[in-house]
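Q: Sequence below, structure please.
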Amino acid sequence: MTHGTHDAVEDPRNEDVLIYVNGELVPRQEARISVFDSGYLVGDGVWEAVRLHKGVLVFLDQHLDRLWKAAATVGMDLKMSREELVDKIWRTLGANDMNDNVHVRFMLTRGIKKTPSQDPRLTISGPNLVIIAEYKVASKETKEKGITLFTSTIRRGSPDYLDPRLNCHSKIHEVQALIQALEAGADEALMLDINGFVSTCNATNFFMVTEGEVWTSTGQYCMNGVTRGNIIRICEGNGIPCRQKNFSLFDVYGADEAFVTGTFGGVTPVTEVDGRTIGKGEYGEISRKLSSLYEQLIESEVKRINNE
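A: Below you'll find the model as predicted:
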């Protein structure tokens, strides 16, 4: 059985959700895309995922900013405005009569290829857009139990060959890192940067707590996570020292607490890294406080949007 930051409470309604595929809403079991799709052939695509909470797509603007930056980075013309994309997302949610506790993933690839090839000039269609909205509530058991990490030998890449901040379809190095962690008996992978400093995890951003300070990486070699950024701002706004700095496994093994952040799970405690118990091996006081403050931020975001 899987255990990790994407653990969700089972919901039978997901069997009947409608999936958006290039303007059509089709039953989950009938959702298809061509084998000549550039995302399938060469991982040529970008994506985002947001939470629908009480009728509000939380932190949507931050996610759209990141999506458009990613598209510009890979030279992809999305052929639509932000407003048009948002309309398509709401169309999908409306068709599924969704209002709360929903995870929405929207993926754009360069399009259909004339023949299997990396060459973007052989793309014969506009971008392919798929939107998958599912009922998903993060597992409270996982939040309380926490997760274990194993440090992978797979490093986060240098910005000059694949910028780690790019949220693209090419995730094979994260997959390799996770496989190593699973084979080592851990739940997820911790990844170092090219200099040997702690960078991030395979699907979330890593934080540690030492002597009342929260530490996370410089951000040069990790996904520019929306939740990561919000946690940093929460710390700054609540008098909690937060350092974006280089640190090593030496620091992690001796930390008082550790946690990871992500759009789906929010703040999830880390109890063990490479077989070493972190702190007391439980949900730490500062980690729990930040989780509560993050939930408050979501509620305030919902109120702000509803009052506009």
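Q: can we go C-alpha only for contacts and neighbour counts from here?
A: Will do.
Q: measure residue 186 to residue 154 for me?
A: Taking C-alpha to C-alpha, to the nearest Å as the criterion, residue 186 is separated from residue 154 by 15 Å.
Q: Which strands or helices does the strand or helix carrying residue 88 pack on?
A: Of the helices and strands defined by DSSP states H and E, residue 88 is found in helix 82-95. Packing contacts for helix 82-95, counted by 3 or more C-alpha pairs under 8 Å, 6 or more residues apart in numbering; DSSP states H and E, involve strand 18-21, strand 128-135.
Q: Tabulate these (JSON lines), appending distance to residue 30.
A: Shown next, in JSON lines, are those (distance: least, C-alpha to C-alpha, whole Å):
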{"stretch": "strand 18-21", "distance to residue 30": "9"}
{"stretch": "strand 128-135", "distance to residue 30": "13"}
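Q: compare with the first, here's sequence two:
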Amino acid sequence: MKFAILNGEMIKRSDAKVDVEDRGYQFGDGVYEVIRVYNGKMFTINEHLERFVKSAESICITLPYTKKKITTLLEELILKNNLQEGIVYMQVTRGVAPRNHSFPTDNVLPSLVAYTKEVTRPLASLKTGVKTMVTEDIRWLRCDIKSLNLLGNLLAKQKAAESGCFEAIQHRSQEVTEGSSSNIFIIKDGSITTHPSNHLILKGITKDVILQVCESNKIVVEEQTFTLEDLASADEAFLSSTTAEVMPIIEVDGKRVGDGLPGPVTKRLQELFEQEIERQCGALKDKILK
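A: A predicted model of the protein is given here:
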């Protein structure tokens, strides 16, 4: 039997129901987080909670619990579900109220839900790399908020799926922003470039870990804009996300990136990222580079 958390209570997941007038259901009026679990421990939990709070505040939702209380609840949920490797999904909505575009009165309390899912590391793809495609970024201008409004992302991801690709790389007027569910990096002459963490992209937690390990290991990385032309001429490219980690990109729109294999800088970053996982969560059973 699996369990979920609904407004602070541990209940059977099958009993976790959404009211038809929940504003998350009707308007996408809420925010969410996906947190990776290795060896039964949450990876970068503090960073995820900080972003969760910031996203909620950006749309004027005050979380019903402190970050400390949420951490305790999620730890109990992981233990209750005996999750060793996977994710915790959590979201908060503005709550249940009669349908109206304007916010409900202050007596309507936010609704918070969380559940776990077993997700193994994509080791095969991490070793061989993935194919991607390019599509126009049609999303709104506050992509820094991890909102439940994901229709633009879903349409892009579906295009990728229909093209036999792992990810859709989005652009605005030829300027690469991010993937449908990832941040994008290119490497040229040993130097890494990725889009600045502004309102046009989500400030990825995995991206921030990569920036930190680059700084610690004197790997050159710049947060600046780059174009589709820069992407096409890159020596290497990779994407990052909570579940994809440091994922090599070997093809864009049917054209090879570099020699069509994961490159040395990307492999080095994978190694450093695994070291950071082990520092926070303990030894990994399987690694990319053996």
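Q: Next, the TM-score between them, please.
A: Here the superposed chains carry a TM-score of 0.90, computed using TM-score structural alignment, normalised by the length of structure 2; 281 aligned residues with a C-alpha RMSD of 1.8 Å.
Q: just to revisit the earlier point, please render the helices and strands packed on helix 82-95 of structure 1 as a markdown table that adds mean neighbour count and distance to residue 64 of structure 1 to the earlier fields.
A: Rendered in a markdown table, the data for these read as follows (neighbours: other C-alpha atoms under 10 Å; distance: least, C-alpha to C-alpha, whole Å):
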| stretch | mean neighbour count | distance to residue 64 of structure 1 |
| --- | --- | --- |
| strand 18-21 | 22 | 18 |
| strand 128-135 | 23 | 14 |
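Q: closest one to residue 291 of structure 1 among those?
A: Ranking the helices and strands packed on helix 82-95 of structure 1 by their distance to residue 291 of structure 1 (criterion: C-alpha to C-alpha) puts strand 128-135 first, at 21.3 Å.
Q: tell me the angle of the closest one relative to helix 82-95?
A: Calculated by axes from the mean of the first three to the mean of the last three C-alpha atoms, to 10 degrees, strand 128-135 of structure 1 forms an angle of 40 degrees with helix 82-95.
Q: related to what we said a few turns ago, whereabouts in structure 2 does the helix holding residue 88 of structure 1 align?
A: Helix 82-95 of structure 1 falls opposite residues 67-80 of structure 2 when the two are matched by TM-score structural alignment.
Q: Pull out the buried residues from the matching stretch.
A: Neighbour-count burial for stretch 67-80 of structure 2, counted by 16 or more other C-alpha atoms under 10 Å, picks out 67, 70-71, 73-74, 77-78.
Q: Please enumerate the helices of structure 1.
A: Under the criterion DSSP state H, structure 1 contains helices at 38-42, 60-73, 82-95, 140-145, 172-183, 226-237, 249-253, 285-307.
Q: The second one corresponds to what range in structure 2?
A: Mapped onto structure 2 using TM-score structural alignment, helix 60-73 of structure 1 spans residues 45-58.
Q: mind listing the strands for the stretch 101-250 of structure 2?
A: Taking DSSP state E, counting those that start in this stretch, the strands of the stretch 101-250 of structure 2 run over residues 111-118, 130-136, 167-172, 175-179, 183-188, 191-194, 221-223, 236-241, 245-252.
Q: Turn these into JSON lines, including distance to residue 1 of structure 2.
A: As requested, the strands of the stretch 101-250 of structure 2 are exported to JSON lines (distance: least, C-alpha to C-alpha, whole Å):
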{"stretch": "strand 111-118", "distance to residue 1 of structure 2": "12"}
{"stretch": "strand 130-136", "distance to residue 1 of structure 2": "35"}
{"stretch": "strand 167-172", "distance to residue 1 of structure 2": "33"}
{"stretch": "strand 175-179", "distance to residue 1 of structure 2": "35"}
{"stretch": "strand 183-188", "distance to residue 1 of structure 2": "35"}
{"stretch": "strand 191-194", "distance to residue 1 of structure 2": "42"}
{"stretch": "strand 221-223", "distance to residue 1 of structure 2": "45"}
{"stretch": "strand 236-241", "distance to residue 1 of structure 2": "29"}
{"stretch": "strand 245-252", "distance to residue 1 of structure 2": "29"}
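Q: which one of the ones you listed lies closest to residue 11 of structure 2?
A: Checking those against residue 11 of structure 2 by C-alpha to C-alpha gives strand 111-118 as the closest, at 10.2 Å.
Q: mean shift of that closest one relative to structure 1?
A: The superposed strand 111-118 of structure 2 is, by mean C-alpha distance after the TM-score superposition for structure 1, a mean 1.3 Å from where its aligned residues fall in structure 1.
Q: Once you drop chain neighbours, what's closest to residue 45 of structure 1?
A: Excluding its sequence neighbours, the residue lying closest to residue 45 of structure 1 (C-alpha to C-alpha, 6 or more residues apart in numbering) is residue 109, at 3.9 Å.
Q: Relative to residue 18 of structure 1, how far out is that neighbour?
A: 20 Å.
Q: what's the answer for residue 138 of structure 1, then?
A: To residue 18 of structure 1, residue 138 of structure 1 is 21 Å away according to C-alpha to C-alpha.
Q: again with residue 98 of structure 1
A: Look at residue 98 of structure 1 and residue 18 of structure 1: by C-alpha to C-alpha, they are 11 Å apart.
Q: what do you get for residue 185 of structure 1?
A: Separation of residue 185 of structure 1 from residue 18 of structure 1 (C-alpha to C-alpha) stands at 36 Å.
Q: Residue 88 of structure 2 pairs with which position in structure 1?
A: The criterion is TM-score structural alignment: under it, residue 88 of structure 2 has residue 104 as its aligned partner in structure 1.
Q: Oh, that last question was meant for residue 240 of structure 2, not what I typed.
A: Counting by TM-score structural alignment, residue 240 of structure 2 lines up with residue 261 in structure 1.
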